[in-house]
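1. Have a look at this fold, sequence not included:
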């Protein structure tokens, strides 16, 4: 009760002489400061709303418009063409001078608002122009030459995080004829002639009959909704999924590859939590710069940032939900099976990293055993969704269980204080990296809260990472947060010589609050059942992580080839050598050029890439292979640009399928398209804030990126991050239960070709083919090998 007494601002006793009142001036001062901070936040929110509400103009521009109108009236001129006089007639003022002044100000305000709408409309039109993306380097059209300075002019003011939201264009609905023809082109290299003939007949029948009817409904939705894809994509792909989200949906991000800033677990947690909360402060104040297309001033949608913190995915019997709560002043943590509420603010002040470290150490030092059923309670979030929804409704909707669950779900994020050591270390660095990836992907299946927007994991040796839930945002948004966190932790907050956080500790800080549960036997039985499901899924995942250092984007760009196209074609070559054929290949592309945009699929296995691989494997001449590779890389870039600019295939077909289900009609074409497996699912983790990392003076502070589980049971999940000029980090996942796939080249289940795939030696083959002047003598040897 000591903490409760310290929180009381005054004490009084009744004596024969009267009431003896004792005020705690320190407590009253804290109350005063807390109120001041609260009012500052309110003023800041109003100010930000005004600034972004009038963007691309500024609030001060109203003054210039008003002065201009008053000056013209002073010169006996009426710029309003009689409107000021009409306004003056409806004003209930007696004095003519006052009426004239007020009516001029009203007209100025209306004119100012009209100019803002006109500027915003012009900016939206400019941002709807995407042809610049398809022009070759150094060959800019006259239209683009005029477009560039206009965009720069309207974007010259320093924007807030959400300033561009109302100016972003809406995602267009592609013509159904274009989508169907692009689909048929994408599957042509994967089908035999009879199979392609059958699919063409289904597609033509769909296009001429049911497709046009579905398209009309979809266009109607596009007119009404902000984005015709995002809400259905979120609901039907993520929230309506009834299987485990662990491995199948959630993804992970890793720490630095070579460096661990401190080996003190509590200290690493203190700095990491502080950095995350500083990022949240920037998001709330809209101080972050809007993300842009690299190398341009073109903004990207920032809507996903709104749900980054205080968000939890809750289960339902038919569909789940997401809840973003008001800004909380605590986060939840789990060490050794016990759940705590960790206070990170005191009287409106963010605790210092050293104070948070002290609080974390208190949690680590807590020796009290977990309550019955508490230790593995997180397994409910790792198993199937329907049992978790039933348990939540029946046993966590009232009493102490509801209060404790609310604390977890309202927390800013979840923190796991893991009792294991991870990272690239010891005598088996490659094997340890693989175990590190598996740990972040699923852990023990009960020591993460997989429903939270993200869970931060701090290991015993100071290594860190995170596990992110997928429904609220895509990887680039989380990667931006994690880049800031790592850089702030290492380069700004720092540590003392003995590895502890910097700063002082206030001795009167309240203790972390241990959550209280009353978990009946029925819930404990379901926890065991969910854990068994999750454990079977986790044990089946084969993860392999490795940095590729032999060359990177620097040497690739010298060949005048897109690094992403180079890697994508190389992945298809690897799959071909591994399985003896081609497969439907998924590459994630963002559509955040549009408001509330999420992702689109790049079907990177094209006719051109297949032609190059076939020629390379059949021993065609170097000149022919180089020509085909150039065509394949250009085709890939074009496919990527089309996906980014709203001309993709899969989201359009997905929405048509959803409309057909609402109408209760069946489409054999759509059913077959939506059931095709993605045996090679790939994604690039973008590096968005290289300015935060001084790789020249600190070359070891490079990120490993992150990864995800395989999409198909008999396929691969490949994530990669291009770091600097000379390095690419790869994350490969597959399932042990499939005898045809293996992620780690040390395994002997597969022939030597799989080692070529996962060591990426074929990159040298491809590289020498397209750039024979470098190491040309090795070409024949590599092809023979």
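-> Arrived safely. Worth saying up front: this structure is predicted, and the values here are computed from it rather than measured.

2. okay, CA-based contacts and neighbour counts for the rest of this
-> Will do.

3. ok, which stretches of the stretch 151-300 of the chain are strands?
-> Chain-ordered strands for the stretch 151-300 of the chain, with DSSP state E, counting those that start in this stretch as the definition, fall at 251-254.

4. these two touch, right, residue 466 and residue 456?
-> Yes. Because the distance of 4.4 Å satisfies Cα atoms under 8 Å, residue 466 is recorded as touching residue 456.

5. Just confirm residue 450 is within a helix.
-> No. Secondary structure of residue 450 (DSSP: H, G, I helix; E, B strand; the rest coil): coil, not part of a helix.

6. ok, structure two:
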């Protein structure tokens, strides 16, 4: 079964005009790999790793054969790493989607005076979604172009066309990313509205006419009244989608035994998106609590069942004003989510609601409640899913922190890249808290290439470590000018690796390709991939991503390892929004402590820059060598 069943668009395929993703030279990747890991492992371990890597890359070695096969694969398909990366990053991952995988975009808090206010907002939002989808259907979305490093390059647009046509189907060992197939006579388009843990079909096209906002408001009002009927309420089936992927696959198989459930699943799996109408969460609505509500809904005792996590786009609208998007991450990257979200918020601000308070003049068929037949087996799965989600809710430690002392304008005045500067600050903060460097992931867009997704910027550079040591271990003994030189070295190392990554020359995708080719050839796994260094440095204790926005909102996600941090940041002109996450059951992490250290480190870096004026920077520093870099978002 193919991992992704791609829908063939009617118009010209944007990605065909772009170059194919290159396969980096083998020796270049092996040399860079050694450079990236040397300071992250013990000297003894590195000596062993160096011997293993040299053997792998020697003439006639395993690396030479695998590289040859990888080059052959590149010649045959549009993007040699796409399927490998998708399976490794997402589809093979058995963890639950909420917190572990699905990022969220938190919109500005809304103020609804009553239920009608909330429904007007929802109707206006749905109208914007339909406008945006019309642009996608007509292939009328302008092509994105790169900013920052290598600015002006056109970018692959294929991820946009998966926003409303994809679905992640759970499997016992591997999920499948399915694209809806087009047909000669498509069924009426519909969205699914979740309300009080129930699911309703809202047709947005009836008799070949798209519903206007008055009609949408009328239908949403009917749905809320239907959901209020306690006698007809069914078990919160959506909780099943919040469980581990293998458990959900087993529960779905149990559901599929009944035709009623099959019909309901079919309607959800083929919908454009979900709109989740939430009851108030009952919490103080600070940024952190709004982020938590979006990430997991507070568990089964609150709003956690009012979701269907397999659908890529879930628009959440809470009666208490908590609004945003929950994203199933496998079809597209965070920047696509940002662009769609910004379009919708600008649409809602710039286009006054066309809602007329009078009832719809058209007699509309009532929305349909989806029904479920719950066998004892399904009820058992529901109880287990509810417990597992509650554990996840209790375990997540989230800190949304706004650093207000400066933003990207100050960093640009230093002629430094804001992204590189913040990445060095993250290294500084972790070292201050733990006294050691750790392997770090920063996503970098490779949309310059056909079907491009992301590769990894390995931000834990030797140069960053040298700088943070000078600011901590040698705080009083290292002169400010030398610290400043080390900061510039760290900034430039980060920027150089960023350029490598966005040019398709980073190491992580390449090593993944070599490893997967070896599996396909049924070779004994090469030592480089069983070596302790490879596995420890692929455990990303710091999982980071820059997700900049031009509209007031922020993105957040959970850690990717049990003892790690998720660190998403949004640099604005005069402030930076950080969303730091970790797990409470880890004795090695604390989100509030990390955020506090980050603040202190950013202040010290500012003070160092102010102390060392432009004349004090190294004479060989080339003007503009560290211009701002803007990358894609989380894996």
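-> Nice, I can see it. Small disclaimer: the values here were computed from a predicted structure and weren't measured.

7. Longest helix in structure 1, please.
-> helix 96-127 (DSSP state H).

8. Report the aligned residue range of structure 2 for that one.
-> Counting by TM-score structural alignment, helix 96-127 of structure 1 falls onto no part of structure 2.

9. Stretch 621-636 of structure 1 too?
-> Under the alignment (TM-score structural alignment), stretch 621-636 of structure 1 falls on residues 479-494 in structure 2.

10. Flag every buried residue along the matching stretch.
-> Using 16 or more other Cα atoms under 10 Å as the burial criterion, the residues of stretch 479-494 of structure 2 that qualify are 480-494.

11. For residue 357 of structure 2, state which of the residues you listed is nearest.
-> Using Cα to Cα, residue 494 comes nearest to residue 357 of structure 2 of those, at 55.2 Å.

12. Let me see the contact set for that closest one.
-> When the contact criterion is Cα atoms under 8 Å, 6 or more residues apart in numbering, the partners of residue 494 of structure 2 are 420, 457, 459, 461.

13. Can you find the partner of the last one in structure 1?
-> In structure 1, residue 461 of structure 2 lines up with residue 606, judged by TM-score structural alignment.

14. Double-check its match against residue 186; I have them as touching.
-> Yes. Shown here, residue 606 of structure 1 and residue 186 form a contact pair, counting by Cα under 8 Å, at 5.8 Å.

15. Between the two, which has more neighbouring residues?
-> Each of residue 606 of structure 1 and residue 186 had its neighbours counted (other Cα atoms under 10 Å), and the higher figure belongs to residue 606 (24 against 19).

16. give the contact list for that one.
-> Residue 606 of structure 1 makes contact with 185, 186, 187, 189, 632, 635, 636, according to Cα under 8 Å, 6+ apart.

17. Format the residues you listed as JSON lines; extra columns: distance to residue 654 of structure 1.
-> As requested, those are exported to JSON lines (distance: Cα to Cα, whole Å):
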{"residue": "185", "distance to residue 654 of structure 1": "18"}
{"residue": "186", "distance to residue 654 of structure 1": "16"}
{"residue": "187", "distance to residue 654 of structure 1": "17"}
{"residue": "189", "distance to residue 654 of structure 1": "22"}
{"residue": "632", "distance to residue 654 of structure 1": "27"}
{"residue": "635", "distance to residue 654 of structure 1": "24"}
{"residue": "636", "distance to residue 654 of structure 1": "22"}
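
18. Closest one of those residues to residue 521 of structure 1?
-> Of all these, the one with the least separation from residue 521 of structure 1 (Cα to Cα) is residue 187, at 52.2 Å.
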